[in-house]
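Q: sequence and predicted structure are below.
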Amino acid sequence: MAITGIGPILPGTFSVESFWAHLRQGRSQIGLLDRFDTTDFAVKLAAQVRDFDYKKFLPKLPEKFAARYSREILIVMAALEQARRDAGLAQDDVSPSRMGFVTSNSRGPMEWWCNKLEAHFEGEGSFVGHDMIPGLPGTPTSMAAMYSGIQGLVMNLSSACVGGYQALHVALRELESDTADVMFVGGYEFPLFRPMLEIYGANNLLTRETVASEAMKPYDSRRDGFAFGEGAMVLSLERLDRAVARGARIYALVDGVGCMNENNHPTSMDLTGEVTANFLRGVLRTVGRSLDGIDYFCGHGTATRYNDMAEGRAIKALYGDTTLRSQWAPMTSVKPIFGHMMGASGVVNIAASALMIHNQCLCPNINLEQPDPDCDWDHVAEGARETSVNQVLSMAFAIGSQTSAVAMSAPA
């Protein structure tokens, strides 16, 4: 299946061009968190979407409707339209019943609910009839689909950080069964509200850094957790023959998706490396690829101790003791650029991998100075590297003992 469109609405990022520029140049969009007063709060950094104007992306949306939608809904609507336009698809190019939209989101409209309830209990606001729209977890997906004229399968998944890959898995089945001609796959997350940060901060998962340029250091022994990011990313997918026939630009091919429940521990991954390595071997077998053909691993890379350790041991087990580390494919994390976006992180990884394939260039793992002994591989730490990038394996891990991987390749 071909990725033909990319639609980002991310921190400092409203186009494919800016998304790629930030990745390639290693420009982090993490900054000081000002969504609420952090004077007495340990967490000071996050990646925030600023200066978003829905009118630039949704010119046909009446203001009276936009006033009833949350910022979350409008951003997802804009990302879907961005992906459609980037794919070169007009709304009348595909039968509405032959298009679908599947998304991933881990927390739903919790930011909206927290703000609404706080205002309500302080006597500064009340609930009204149209609050049923922004108050439901799936409405960003359904409202976006309505605006873009989609009448096929529309659904939202909630499986934490692997949700984006699972959404892609569902979309691929729709295309493979010829139920759809075009499937859009999206991820969105809006976690920048105080209770959310308090929960993750209490588990020592969030960085306490105060200097934005030093936030998030995945695979580095100096790591101290991640910074949250917010926004939405949407991809357009089509069968390869259809994309070629209409002369579409093809960023990359999706060869297959693997999903597994480790059935081991609710919050941490397999720390032996063997379970994940066996899973990745199975994914490669299924898509007819060999390990020595992989040019790059797009890591989950949350800058937390157990994630870094588990990924490092998995890669070591995958290659075994007979392969020199100098022969391992590079692995980096893109999360230091846009923050950890939870349910959207997988879709961001896929988009980043697709552009690395398309541009034949690996993006750097920024903020890496002292590689953890368990993470001693090629991190492309020196900066962007122009090289052959034809086969990629992208990985995701989630609370709930879930693991997922996506195999991607360059079009012939």
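A: Received, thanks.
Q: going by C-alpha atoms from here, please, whenever you check contacts or count neighbours.
A: Will do.
Q: where along the stretch 201-350 of the chain do the helices fall?
A: Here the stretch 201-350 of the chain has its helices, by DSSP state H, counting those that start in this stretch, at 240-245, 274-286, 305-319, 335-338, 345-359.
Q: by contact count, what packs against the last one?
A: Using 3 or more C-alpha pairs under 8 Å, 6 or more residues apart in numbering; DSSP states H and E as the contact criterion, the secondary-structure elements in contact with helix 345-359 are helix 16-25, helix 163-176, strand 182-189, strand 231-238, strand 252-261, strand 391-398, strand 402-409.
Q: spatially central residue for the protein, please.
A: Taking C-alpha atoms, centre = their mean, the centroid of the chain lies closest to residue 345, which sits 2.4 Å from it.
Q: who are the contact partners of that residue?
A: For residue 345, the contacting residues are 161, 164, 187, 335, by C-alpha atoms under 8 Å, 6 or more residues apart in numbering.
Q: can you get me a residue count around the first one?
A: As a burial measure, the neighbour count of residue 161 was computed by other C-alpha atoms under 10 Å and equals 29.
Q: same question for the third one.
A: The burial count assigned to residue 187 is 33, neighbours taken as other C-alpha under 10 Å.
Q: could you find the closest non-adjacent residue to it?
A: Spatial nearest neighbour of residue 187, chain neighbours left out: residue 344 (3.8 Å); criterion: C-alpha to C-alpha, 6 or more residues apart in numbering.
Q: how deep is that neighbour tucked in, by neighbour count?
A: 30.
Q: please tell me how far it sits from residue 295.
A: According to C-alpha to C-alpha, to the nearest Å, residue 344 stands 24 Å off from residue 295.
Q: could you do residue 136 as well?
A: Using C-alpha to C-alpha, we find residue 136 at a distance of 41 Å from residue 295.
Q: which of those two has more residues huddled nearby?
A: More neighbours surround residue 295 than the other of residue 136 and residue 295, with 20 against 14 (other C-alpha under 10 Å).
Q: adding another structure so you can compare the two:
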Amino acid sequence: MEKKRVVVTGVGAVTPLANDVQGTWERLIKGESGISKVSKFEEGQFPTAVAAEVKDFDPGTFMDPKNARKMDRFTQFAVASSLMAVQDANLTIDESNANRVGVWIGSGIGGMETYEKNFRLYEKRGHRRVSPFFVPMMIPDMASGQVSITLGAKGVNSCTVTACASGANSIGDAFKVIQRGDADIMITGGAEAPITEMAFAGFSSAKAMSTNPDPNTASRPFDINRDGFVMGEGSGVLVLETLESAKARGAHIYAEITGYGATGDAYHVTAPAPEGEGAVRAMNEALKDANMQPGEITYLNAHGTSTEYNDKYETIAAKNVFGDHAEKLAISSTKSMTGHLLGAAGGVEAVFSVKAIEDGIIPPTINIETPDPECDLDYVPNEAREQDIQAVMSNSLGFGGHNVALIFKKYTE
């Protein structure tokens, strides 16, 4: 069976940098950070004092406020991003195509805010005070469900939950849905709103988050003084469709998605496999799927969490996969500016990948002041770089040993 070519025709995002793609992208390539002092808790409540919060987000701008109240914050982000992506794609969903338009949006944690709020109500006032919308607001698949309802998309509707790889897995899975002919168009990405007391408590206990109190320098991937990730929130969504559909609509094509690799470490619940062995296999699988050689990749959007083992092992993995080309490969971690959006990271970073191709600009890794000797590749330190970008690989890795690599190429006939 001949595989269909799949292209990106729309992008949407809500991030700690801005509540749209253009504002986010402009700040990103300037090297500006969306990280600030956490506003949701009292200072000193946790060892971590900073977060990458979405600011000034009004769900009423994107949806009926009454409906928004029945959605957790992560779902509101997903709906907003999807509406922006569909509008950007100039896509109309109606009876003529609804059955061939699907939604696949991942979330690593789902409705943490909803869970905490309703548990407190239950403890204080009993089960009758728990919202009847508690379950549908909390479950991770509701981002996809609500986007489908909002847009009238009746095709494949699913959600991948693979921790911090959820957004990337969802895009890859949606890509394969179209490639095998089960849908013509997919609205896909990730959404997360994890900045809650329990999430902070859990990650603090795991000693995974940075305890650097300075929001400007807390996220510092590949720097020797990195001490953990900075939690973020938001959503990133792409419109994927067959090349035939895009051409028939006269749609703007950002890039072509050509490769998807997904593997499991089978090693540890939180730690990556030594030497990034699982990531190596995912990256190689993506290259094989795209029918590309390592030397054809111009830019690697790294998972780059600013944790000790991720950054070191991802560097080793890149050397393993790219060989001599690793020395010439531009690599950056946009998490240095957005923080780590957990299940939304792969969605937001896919948006960055296609914008990089279209604009010919590689976002920097900020806060590299003292490079780690074990992280000795070109991480585009501190300033964006203008460069012709033919192909981007975007990595996402998650607790449970999930490894994902996506490949986007400059579109040519």
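A: Structure's in. What do you need? Just so it is clear, the model here is predicted, and its values are computed rather than measured.
Q: could you see which of the contacts of residue 345 of the first structure carry over to the second structure?
A: Among the contacts of residue 345 of the first structure, those whose aligned partners also touch in the second structure, counting by both residues aligned by TM-score structural alignment, their matches' C-alpha atoms under 8 Å, are 161, 164, 187.
Q: and the aligned residue in the second structure for the last one, what is it in contact with?
A: Under the alignment by TM-score structural alignment, residue 187 of the first structure pairs with residue 190 in the second structure. The neighbours of residue 190 of the second structure, taking C-alpha under 8 Å, 6+ apart as the test, are 78, 105-107, 166-168, 170, 235-237, 343-348.
Q: okay, which residue of the first structure is out on the far edge from center?
A: Ranked by distance from the centre of the first structure (C-alpha atoms, centre = their mean), the top residue is residue 123, with 37.3 Å.
Q: and it, helix, strand or coil?
A: At residue 123 of the first structure the chain is in coil, as set by DSSP: H, G, I helix; E, B strand; the rest coil.
Q: what about it, distance to residue 115 of the first structure?
A: 12 Å.
Q: can you check residue 148 of the first structure too?
A: Going from residue 148 of the first structure to residue 115 of the first structure by C-alpha to C-alpha gives 29 Å.
Q: more neighbours, the two?
A: Counted by other C-alpha under 10 Å, residue 148 of the first structure and residue 115 do not tie: residue 148 has more neighbours, with 20 against 13.
Q: quick one: map the more buried one onto the second structure.
A: Per TM-score structural alignment, residue 148 of the first structure is aligned with residue 151.
Q: circling back: just the kept ones among the contacts of residue 345 of the first structure now: which is nearest residue 82 of the first structure?
A: Within those, proximity to residue 82 of the first structure (C-alpha to C-alpha) peaks at residue 187, which comes in at 13.6 Å.
Q: wait, what's in contact with the counterpart of residue 299 of the second structure in the first structure?
A: Residue 299 of the second structure maps onto residue 296 in the first structure, with residues paired by TM-score structural alignment. When contacts are counted by C-alpha under 8 Å, 6+ apart, residue 296 of the first structure is found next to 329, 330, 331, 389, 391, 392, 393.
Q: apply 10 Å and report the result again.
A: Each residue near residue 296 of the first structure by C-alpha atoms under 10 Å, 6 or more residues apart in numbering is listed here: 328-332, 353, 356-357, 362, 378, 388-394.
Q: equivalent analysis for residue 192 of the first structure, please.
A: Neighbouring residues of residue 192 of the first structure by C-alpha under 10 Å, 6+ apart: 33-36, 46-48, 110-111, 227-230.
Q: equivalent analysis for residue 63 of the second structure, please.
A: 76, 79, 80, 83, 150.
Q: so the last one lies in a strand, does it not?
A: By that I understand residue 150 of the second structure. No. Under three-state DSSP, residue 150 of the second structure falls outside any strand and is assigned helix.
Q: residue contacts, residue 315 of the first structure?
A: Shown in contact with residue 315 of the first structure (C-alpha under 10 Å, 6+ apart): 273-274, 276-277, 280, 297, 325, 328-329, 331, 374-375, 377.
Q: which residue in the second structure aligns with it?
A: In the second structure, residue 315 of the first structure lands on residue 318 (TM-score structural alignment).
Q: which helix or strand contains the aligned partner of residue 114 of the second structure in the first structure?
A: Structural alignment (TM-score structural alignment) places residue 114 of the second structure against residue 112 in the first structure. Assigned by DSSP states H and E, residue 112 of the first structure falls within helix 110-121.
Q: picking that back up, list only buried entries from the contacts of residue 63 of the second structure.
A: Applying 16 or more other C-alpha atoms under 10 Å to these, the neighbour count classes 76, 79, 80, 83 as buried.
Q: in strands, which of these appear?
A: Residues of these located in strands (DSSP state E): none.
Q: return the member of these nearest to residue 31 of the second structure.
A: Closest approach to residue 31 of the second structure among those (C-alpha to C-alpha): residue 80, at 24.8 Å.
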